[in-house]
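[1] The sequence isn't on hand, but the structure is:
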């Protein structure tokens, strides 16, 4: 008996057991009569058994063959449905843990859409949203899928892939008491002398992304105050006379704060958003799912 066995021969055995006819098997498997005879010979040689009794062109499986078919039928069906099953790899795997490394201001925007979208098929999915970290994305833990969400584009190494998922219009948040509160829009140059507060982006603060943005705008704002959260920034705007540049932050805005579109040379400034992840996750169905969820969240703003 041979120890190695072509898996295609299992399909041949089940087909012949089901049809008991050479012509029907050749038609179903799209093989020639010569290939049929070769397959049957290989199967008999492998198992050291006649397998089928042939009488007037009818192939009747032996008791051994019937037992063999019962044993291989179920795993063979699983293999044949592999392509269809792969469509469920998007988020139903209970062993897969998600880590999203998000810059602070974007966290509110993407958290609920990702949680709801990824838990549709598996309510037990383990999902973590943490401060942005290049190491976390570049060196993912075993059995985890790590995705970074931040400004776009960036200068990452060739082990990371990056895709733009949307753009958000930028606004200036000012106190109702400020003279800027009555403006229909504000040019970036008008903020140079204002007290600007910013929200920390964690490790992303050291990214070359911001220097590239400053150079493209040609204007550098004086940001002497950095806070840890959107809520902290809004307090500084409402109570301490600071201005804050950000995209639409929704419920974080108090009644004492006004949102005014921020322009550069007459056009509203945009904040481009991208996702980045390790090449090992390239083309995994779940990455398409995540990208789709974030794109939808961007469009809803």
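    Structure's in. What do you need? What you see is a predicted model, and the numbers here were worked out from it, not measured in a lab. Numbers count the residues shown, from 1 in each chain.
[2] C-alpha from now on. contacts and neighbour counts both.
    OK.
[3] Which other helices and strands does the helix ranked longest in the chain contact?
    As assigned by DSSP state H, the longest helix anywhere in the chain is helix 63-80. Helix 63-80 sits against helix 8-19, with contacts defined as 3 or more Cα pairs under 8 Å, 6 or more residues apart in numbering; DSSP states H and E.
[4] How about residues contacting the helix it packs on?
    22, 25, 28-29, 39, 43, 59-61, 66, 69, 72-73, 76 (Cα atoms under 8 Å, 6 or more residues apart in numbering).
[5] Please repeat the previous calculation with a cut-off of 10 Å.
    Helix 8-19 is contacted from outside by 20-26, 28-29, 36, 39-40, 42-43, 51-52, 58-62, 65-66, 68-70, 72-73, 76-77, 80, using Cα atoms under 10 Å, 6 or more residues apart in numbering.
[6] residue contacts, residue 129?
    So residue 129 contacts 98-103, 107, 110-111, 115, 147-148 (Cα under 10 Å, 6+ apart).
[7] Same list (those) but as CSV, adding secondary structure.
    Output for those, formatted as CSV (DSSP: H, G, I helix; E, B strand; the rest coil):
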residue, secondary structure
98, strand
99, strand
100, strand
101, strand
102, strand
103, coil
107, helix
110, helix
111, helix
115, helix
147, strand
148, strand
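[8] Pick the one among the residues you listed closest to residue 198.
    residue 103 (12.6 Å; Cα to Cα).
[9] this is the other structure I want to compare:
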């Protein structure tokens, strides 16, 4: 490698390198950069010649980074992200002229309770933008890393260092049952609910192989049986309406919209169970005006929904 490698390198090639490393696929990289595949091939050839390494080898379905490439990405990515933030630092966000698609991935818990509020807020504040809400999936964190999803909202999940998490709100645990459910208490214990089956919400990438309610019961030596699982909240509601199952949820659930259901507060060791909700975004966007606005919007919507539910339930 030449002694002054930096001065002899077209820095635009590093943008191509970063995207190729993310996508591990020539076609996807070309789509993301809005250039042709031959242009990507040409850029990769220049990068290989400059660094004296193959950087990526062809494998079934795409590319695989070499060991040199793996090391190089760790060295340059923080600096490229810092450069992007520095250049965008003084860009004020003009919501009235913001014209872009805002992709957000929501866990099923949030999707059911917050979609309308988020849509109304974005439509009012950034009327030229388009809000796209998708369900949180096992690929969401990768989608955030690769720029396909701008932000995600879920419970606390393990995530790579390229993804930045920020606390939004702490929800209180509740269980949802039908109005004429045999358990008539409004405040119950784990023992009270342990004789009923669980209609468990499945969130890909978070509780793929467990249920928080079931785990809590087992720790207390109580029986726990999951009668039904789904990542679709409406499917769980339908099951709860026609059985004695209960659905673990939170004080985010708008029970007042479902008059055939009621909410039971559950104490665990004498205390209300609490679970934090966080937002997730690429670490390079953590201080951007766009992300600051979006995280504030999400946080306000969550707090407003919980406050509304509290007022409705106390009425």
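    Everything's here; your move. What you see is a predicted model, and the numbers here were worked out from it, not measured in a lab.
[10] Name only those of the contacts of helix 8-19 of the first structure that count as buried.
    20-23, 25-26, 36, 39-40, 42-43, 51-52, 59-61, 65-66, 68-69, 76 (16 or more other Cα atoms under 10 Å).
[11] Please flag which of the residues you listed sit within helices.
    Filtering those for helices - DSSP H - leaves 22-23, 25-26, 36, 39-40, 42-43, 65-66, 68-69, 76.
[12] now, which of those sits nearest residue 176 of the first structure?
    residue 76 (69.7 Å).
[13] Save the contacts of residue 129 of the first structure as CSV, and put in distance to residue 207 of the first structure and neighbour count too.
    Listed next are those as CSV, based on distance: Cα to Cα, whole Å; neighbours: other Cα atoms under 10 Å:
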residue, distance to residue 207 of the first structure, neighbour count
98, 24, 18
99, 20, 20
100, 18, 25
101, 14, 24
102, 14, 25
103, 12, 23
107, 18, 17
110, 21, 20
111, 23, 18
115, 27, 17
147, 17, 27
148, 13, 25
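[14] Can you tell me how far the residue most central in space within the second structure is from residue 132 of the second structure?
    Centroid check for the second structure by Cα atoms, centre = their mean gives residue 152 as the closest residue, at 2.7 Å. Distance of residue 152 of the second structure to residue 132 of the second structure, computed by Cα to Cα, to the nearest Å: 12 Å.
[15] Could you check how many residues crowd around residue 79 of the first structure?
    10 (other Cα atoms under 10 Å).
[16] Pretty sure it sits against residue 86.
    No - using Cα atoms under 10 Å, residue 79 of the first structure makes no contact with residue 86, being 11.1 Å away.
[17] residues in the second structure matched by stretch 283-296 of the first structure, start to end?
    When the second structure is aligned by TM-score structural alignment, the counterpart of stretch 283-296 of the first structure is residues 287-300.
[18] Ok, stretch 9-16 of the first structure next?
    Residue span in the second structure matched to stretch 9-16 of the first structure, by TM-score structural alignment: none.
[19] For residue 92 of the second structure, which residues are in contact?
    288-290.
[20] so which of those residues comes closest to residue 213 of the second structure?
    residue 290 (36.6 Å).
[21] got the residue ranges for the strands in the stretch 201-301 of the first structure?
    225-227, 243-246, 257-264, 267-268, 270-278 (DSSP state E, counting those that start in this stretch).
[22] Dump these into TSV; add distance to residue 190 of the first structure and mean neighbour count as well.
    Output for the strands of the stretch 201-301 of the first structure, formatted as TSV (distance: least, Cα to Cα, whole Å; neighbours: other Cα atoms under 10 Å):
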stretch	distance to residue 190 of the first structure	mean neighbour count
strand 225-227	18	14
strand 243-246	11	23
strand 257-264	10	21
strand 267-268	14	14
strand 270-278	17	20
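[23] got a markdown table for the ones you listed, with distance to residue 164 of the first structure too?
    Below are the strands of the stretch 201-301 of the first structure laid out as a markdown table (distance: least, Cα to Cα, whole Å):
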| stretch | distance to residue 164 of the first structure |
| --- | --- |
| strand 225-227 | 27 |
| strand 243-246 | 18 |
| strand 257-264 | 22 |
| strand 267-268 | 19 |
| strand 270-278 | 4 |
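[24] Looking at those, spot the one closest to residue 158 of the first structure.
    strand 270-278 (9.1 Å).
[25] got the buried residues for stretch 160-171 of the second structure?
    Buried residues in stretch 160-171 of the second structure (16+ other Cα under 10 Å): 162-165, 168-171.
[26] follow-up on the earlier one: need the contacts of residue 92 of the second structure in CSV (columns: neighbour count).
    Converted to CSV, these look like this (neighbours: other Cα atoms under 10 Å):
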residue, neighbour count
288, 20
289, 16
290, 17
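[27] returning to that earlier point: of the contacts of residue 129 of the first structure, which is the nearest to residue 216 of the first structure?
    Scanning the contacts of residue 129 of the first structure for proximity to residue 216 of the first structure, where the rule is Cα to Cα, the winner is residue 103, at 21.3 Å.
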